[in-house]
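Trainee: What would the 3D arrangement of this be:
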Amino acid sequence: MTGFVVIRDDTPASAIPKGAVVAMGNFDGVHRGHRAVIGACLDMARIRKAPAFAVTFEPHPRKFFAPDAPQFRLTDEPAKLRLLAGTGLDGAVVLRFDAKRAATTAHDFIQQELIERLGVQGIAIGYDFHFGKGRGGSPAMLVGEAPALGIEVDVQPHVDFGDHPVSSSAIRKALAEGHIAAATEMLGAPWFITGEVIHGEKRGRDLGYPTANIRLDPQCELKHGIYAVRIGRGGKHYDGVANFGRRPTFDNGAPLLETFLFDFKDSLYGEQLDIAFIAFIREEEKFESIEALIRHMDDDSARAKAALAADHGAFPKLGEVA
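Mentor: The predicted structure is shown next:
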C-alpha cells in the first residue's frame, strides 16, 4: 500500500486493506484532541504492524440533523483529508452520513462497517465521541464490547487549553473573535483555508497593494479584519497580509479575503492557494480618505512582517491525497 488511501462507501471490498487500526471521529479541524486519538491509533498500529486509518463522516452529521443551521466548518472534506494525510496515517475511510447511516444502530455499525467490512484490529476514540442511531455508541460501549469482538479499544482523555477541553466549537469561537493565537494553540498549527484566486475590482493595484482575492464559504465566521498570513503555493510558502471583510471604505460588499503577498509579482488568477492565519492585526475600518487607508495598509504590512518573523515559519503539515 502506497500513498494516502481514501476508502468510501462504494469502494470494492478487494480494494480495502483488512486488519487496520482506526481512529474514529468527525475530525473537524484535526485539532490537538483529535491528534491525541490519531497518535494512539498510530501507536497501536505500529505495535501490531497494521495499517492505520481514520474513520470519519461526510457531510458532518450536524449538517444532516440541522440542515438550515449555520455550519462554520474549520475544514471542508479536502482540507480535512490533507491534514489527516499529514499525520502519518495510511488513509481514511470516509463514510457518507445520510438518513440510512443516521438510522443505523451503534451495534450494527460496529459489526457491519468496522468488523465485517474493514476487519479492524483496534479502535482509538475520544472520550466524548458518540456514534450510531440516537448517539447510542459511546467509548464505554466500545470498551465493553471489545473482548467479545476480539479488538483493542483505546479511549483518549480530553486535551486541555487553559481551563477547558480543546474542541472544534472552542476553536470556531476563537476565530470568530479574532483570537488567532488561541485557535493556533488548540489546533496545534495555524488555521488555514484553501481557495481559488478570482478577479476583483483591482483597486489594490492602484493602492500599491495588488491582492489575490478568494471567496470563503458564506458560513465562515472568521472575524472581519486584517491578518498576518502565510501562503502555500506549489510547495513553497510566502508571507503576506490579508483583509477579510466587506471593504467599508469602498462598497461594503460581500465578504472577501484579499491577500497581498510580500515580494511577489506573478499573476495568481485561477490558482488554488492555501492561506494560513498567523496573527490578527486589527479590525476592519472605514477610512475618510484613500491616503489614510494607504497609511494604515503600510502600518498593517509592517506589523504583519513582525508577527510572521516571530512565528518561525509556522504552517500546517499537509499531506498529498490522491
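Trainee: CA only for contacts and neighbour counts going forward, please
Mentor: Noted.
Trainee: What residue, apart from its backbone neighbours, is nearest K223 spatially?
Mentor: In this structure, K223 finds its nearest non-sequential neighbour in A176, 4.7 Å apart by CA to CA, 6 or more residues apart in numbering.
Trainee: Now for that neighbour: which residues touch it?
Mentor: E221, L222, K223 (CA atoms under 8 Å, 6 or more residues apart in numbering).
Trainee: now these as TSV including neighbour count?
Mentor: Below are the contacts of A176 laid out as TSV (neighbours: other CA atoms under 10 Å):
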residue	neighbour count
E221	19
L222	20
K223	19
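Trainee: Relative to D274, which of these is nearest.
Mentor: For these, the closest approach to D274 (CA to CA) belongs to L222, at 15.8 Å.
Trainee: Roughly how far does the closest one sit from G119?
Mentor: As for L222, its distance to G119 is 41 Å (criterion: CA to CA, to the nearest Å).
Trainee: which element is K265 on?
Mentor: For K265, there is no helix or strand it lies in under DSSP states H and E.
Trainee: Wait, V55 touches F97, no?
Mentor: No: the pair V55 / F97 is not scored as a contact, 12.0 Å apart, by CA atoms under 8 Å.
Trainee: And these two? Which one has more around it.
Mentor: A count of neighbours by other CA atoms under 10 Å puts V55 above the other of V55 and F97, at 20 against 17.
Trainee: which SS state does that one fall under?
Mentor: strand (DSSP: H, G, I helix; E, B strand; the rest coil).
Trainee: can you pull the contacts of it?
Mentor: Contacts for V55 were tallied using CA under 8 Å, 6+ apart; they are V22, A23, M24, G25, A92, V93, V94, L95.
Trainee: Could you do G144 as well?
Mentor: Contacts for G144 (CA under 8 Å, 6+ apart) come out as none.
Trainee: Which strand or helix spans the residue nearest to G232 when sequence neighbours are not counted?
Mentor: Take G232 and drop its neighbours on the chain: the residue closest to it by CA to CA, 6+ apart is D274, 4.7 Å away. Per DSSP H and E, D274 falls inside strand 272-283.
Trainee: Please provide the structure for the following sequence as well, for comparison with the first:
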Amino acid sequence: MSRLFRDVDGGELFPQGSVVCIGAFDGLHLGHRALVRHAAARARALGLPAVALAFEPLPREFFATGAKPPRLSLARNKVALLRELGIDSVGLLRFDGRMAATAAEDFVRDMLVRRLGAREVWIGPQFHFGNRRRGNLALLQEMGAGLGFSAGEIEPVHVHGERVSSTRIRELLVAGEFDRTADLLGRPYTIAGRVVRGRQLGRTLGFPTANLRFPKTPALAGIYATWVHGVFEQPWPSVSSFGTRPTVEGVEPLLEAHLFDYAGDLYGRHIEVEFVAKLRDEEKFNDLPALTAQMHRDAEQARRILSEHRLRATA
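Mentor: Prediction:
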C-alpha cells in the first residue's frame, strides 16, 4: 500500500524489509530516474516494497543565508512522479535544525534500519548525508555489513556528452534552452498544480489566466510560449507569465497561463504547463495600456511558435 511519511521518529514501517533509495530528486531528471527505477526493480526482485527518501525543504534551501536557491519542482509533484516510477512509499523527511545535526550513523540506525528495515540502500553518485555530510557510500557499506543491508551507487548518466544534473538543468532553463532541458529530464519541463483564483486583472485586460502558485524560488522567470495539459485530450496552446508580476506589484511567484480561444472556468482543476520557448524577461510597464499592448504582441508570437512546434512534432 502506498504511503507518505515525514518523520524519522515512530514505529517500524516495513517489518518485512524494504529497498531504499535516497536523494534530493529535484526535477526527477534522467539520473534520478535511473536510481529510482533500479531501486524499484531490486524491490520487485526481492518481493519487498520500494521506498524513496527525500527531504523538504531541500538541504541547500535550509542552509541558504540569503535568497533561497531555485527549485525545479514542488514536493507534491515530486511525490507523484516517484510513485509513477514504481516507488511504493515516499519519505519526505522534514529537514530542520534537528535533522541537520543528526549524525550520519544515527540516521542509518534510526531511519534506514529501525524504521525501514532496509535490505538494500541505493544512492546517486557522490551523494552525502548527515551532519557535516559525513554519510556516503563507504559509510553505508561499512555499517550495512554489520546491520544486515547492502549499499550501492548508481553510475552518473550522460546525455550528448554532458552529465545530467539538477544544476545543469537550472542553467538551461535560465537560458531558455527547453529542448536540451527535455533531453536531460527525459520529458519536457512542466509545472503542475491546481488552478487558484488570482486578482482577475488578466480577465479585465482581455487575457484571462489559469493561475498556479509556486511557493518556492522558481528556476526560471519571464514570458513563455506554453502548452497546457489536462484541459482537453490534446495540449492546448497558451502564453504564460511566470514570476512576481512587477507591473502589478506581485510578490509570491505565480504561473499565469492564458489559454488561446478558451473561455471556460478552470478553478480547482489540476493542470500542467509545458514550457516551449521564452519570449522575453519580466518587465515593469508604466501603465496598464502599455502592458496590454505588449501582451497582445506576446500572444501573437506565442501562437506562431506553437504552430511551428506542433508542425515539427507531427513531421
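Trainee: What would you report as the TM-score here?
Mentor: The TM-score (TM-score structural alignment, normalised by the length of structure 2) is 0.84; 306 aligned residues with a CA RMSD of 3.0 Å.
Trainee: Map the residue nearest to G232 of structure 1 across to structure 2 for me.
Mentor: Using TM-score structural alignment, the equivalent of D274 of structure 1 in structure 2 is I271.
Trainee: Tell me which residues touch that match, please.
Mentor: Residues in contact with I271 of structure 2 (CA under 8 Å, 6+ apart) are A192, G193, R194, V195, V228, H229, G230, V231.
Trainee: on that earlier part again, between the contacts of A176 of structure 1, which is closest to E283 of structure 1?
Mentor: K223 (8.1 Å).
Trainee: Please name the residues that touch the closest one.
Mentor: Residues near K223 of structure 1 by CA under 8 Å, 6+ apart: L175, A176, E177, G178, F244.
Trainee: What distance do you get for the third one to E285 of structure 1?
Mentor: Note on E177 of structure 1: its distance to E285 of structure 1, by CA to CA, is 16 Å.
Trainee: any chance you could map the helices in the stretch 51-200 of structure 1?
Mentor: Assigned by DSSP state H, counting those that start in this stretch, the helices in the stretch 51-200 of structure 1 fall at 61-65, 77-85, 99-102, 106-109, 139-149, 168-176, 180-187.
Trainee: can you put the ones you listed in a markdown table and add distance to D9 of structure 1?
Mentor: Putting the helices of the stretch 51-200 of structure 1 into a markdown table (distance: least, CA to CA, whole Å) gives the following:
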| stretch | distance to D9 of structure 1 |
| --- | --- |
| helix 61-65 | 16 |
| helix 77-85 | 15 |
| helix 99-102 | 11 |
| helix 106-109 | 13 |
| helix 139-149 | 22 |
| helix 168-176 | 26 |
| helix 180-187 | 29 |
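Trainee: Flag every buried residue along the longest helix anywhere in structure 1.
Mentor: The single longest helix within structure 1, with elements called by DSSP state H, is helix 290-310. Counting neighbours by 16 or more other CA atoms under 10 Å, one finds that the buried residues in helix 290-310 of structure 1 are L293, M297, D300, S301, R303, A304, K305, A307, L308.
Trainee: Test my guess that Y269 of structure 1 contacts V197.
Mentor: Yes: Y269 of structure 1 is within contact range of V197, at 5.0 Å (criterion: CA under 8 Å).
Trainee: Same list as before, the buried residues of helix 290-310 of structure 1 that is, but in TSV and with distance to A254 of structure 1 included.
Mentor: TSV is the format used below for the buried residues of helix 290-310 of structure 1 (distance: CA to CA, whole Å):
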residue	distance to A254 of structure 1
L293	19
M297	21
D300	22
S301	24
R303	26
A304	24
K305	27
A307	28
L308	28
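Trainee: Of those, just say which sits nearest to P78 of structure 1.
Mentor: Among those, L308 lies closest to P78 of structure 1 (CA to CA), at 26.2 Å.
Trainee: which ones are touching the counterpart of V166 of structure 1 in structure 2?
Mentor: In structure 2, the residue matched to V166 of structure 1 (TM-score structural alignment) is V164. By CA under 8 Å, 6+ apart, the contact set of V164 of structure 2 is H29, L30, G31, P156, V157, H158, L184.
Trainee: Can you flag the buried ones in those?
Mentor: So, by 16+ other CA under 10 Å, the buried ones in those are H29, L30, G31, P156, V157, L184.
Trainee: The first one corresponds to which position in structure 1?
Mentor: Put plainly, it is H29 of structure 2. Aligned partner of H29 of structure 2 by TM-score structural alignment: H31.
Trainee: OK, contacts around its match?
Mentor: Counting by CA under 8 Å, 6+ apart, H31 of structure 1 has contacts V166, S167, S168, M186, L187, G188.
Trainee: Identify the residue spatially nearest to the residue nearest the centre of structure 2, adjacent ones excluded.
Mentor: The centre of structure 2 sits closest to S73, judged by CA atoms, centre = their mean, with a distance of 2.3 Å. Using CA to CA, 6+ apart and skipping the chain neighbours, the partner closest in space to S73 of structure 2 is G27 (5.3 Å).
Trainee: so the one you found makes contact with T167?
Mentor: No: if you go by CA under 8 Å, G27 of structure 2 and T167 don't touch, sitting 10.3 Å apart.
Trainee: sorry, back to before: now do the shared contacts for Y269 and V197 of structure 1.
Mentor: Joint contacts of Y269 of structure 1 and V197 (CA under 8 Å, 6+ apart) are A212.
Trainee: These two: who's more crowded?
Mentor: Taking other CA under 10 Å, Y269 of structure 1 and V197 do not tie; V197 has more neighbours (21 against 13).
Trainee: hmm, back to that, pull up the gap between the residue nearest to G232 of structure 1 and H312 of structure 1, please.
Mentor: D274 of structure 1 sits 18 Å away from H312 of structure 1, going by CA to CA.
Trainee: for S289 of structure 1, same thing?
Mentor: The gap separating S289 of structure 1 from H312 of structure 1 is 36 Å, by CA to CA.
Trainee: do the same with D206 of structure 1
Mentor: To H312 of structure 1, D206 of structure 1 is 32 Å away according to CA to CA.
Trainee: and if you look at P248 of structure 1?
Mentor: 33 Å.
Trainee: For these two, work out which one has more neighbours and name it.
Mentor: Counted by other CA under 10 Å, P248 of structure 1 and H312 do not tie: P248 has more neighbours, with 12 against 8.
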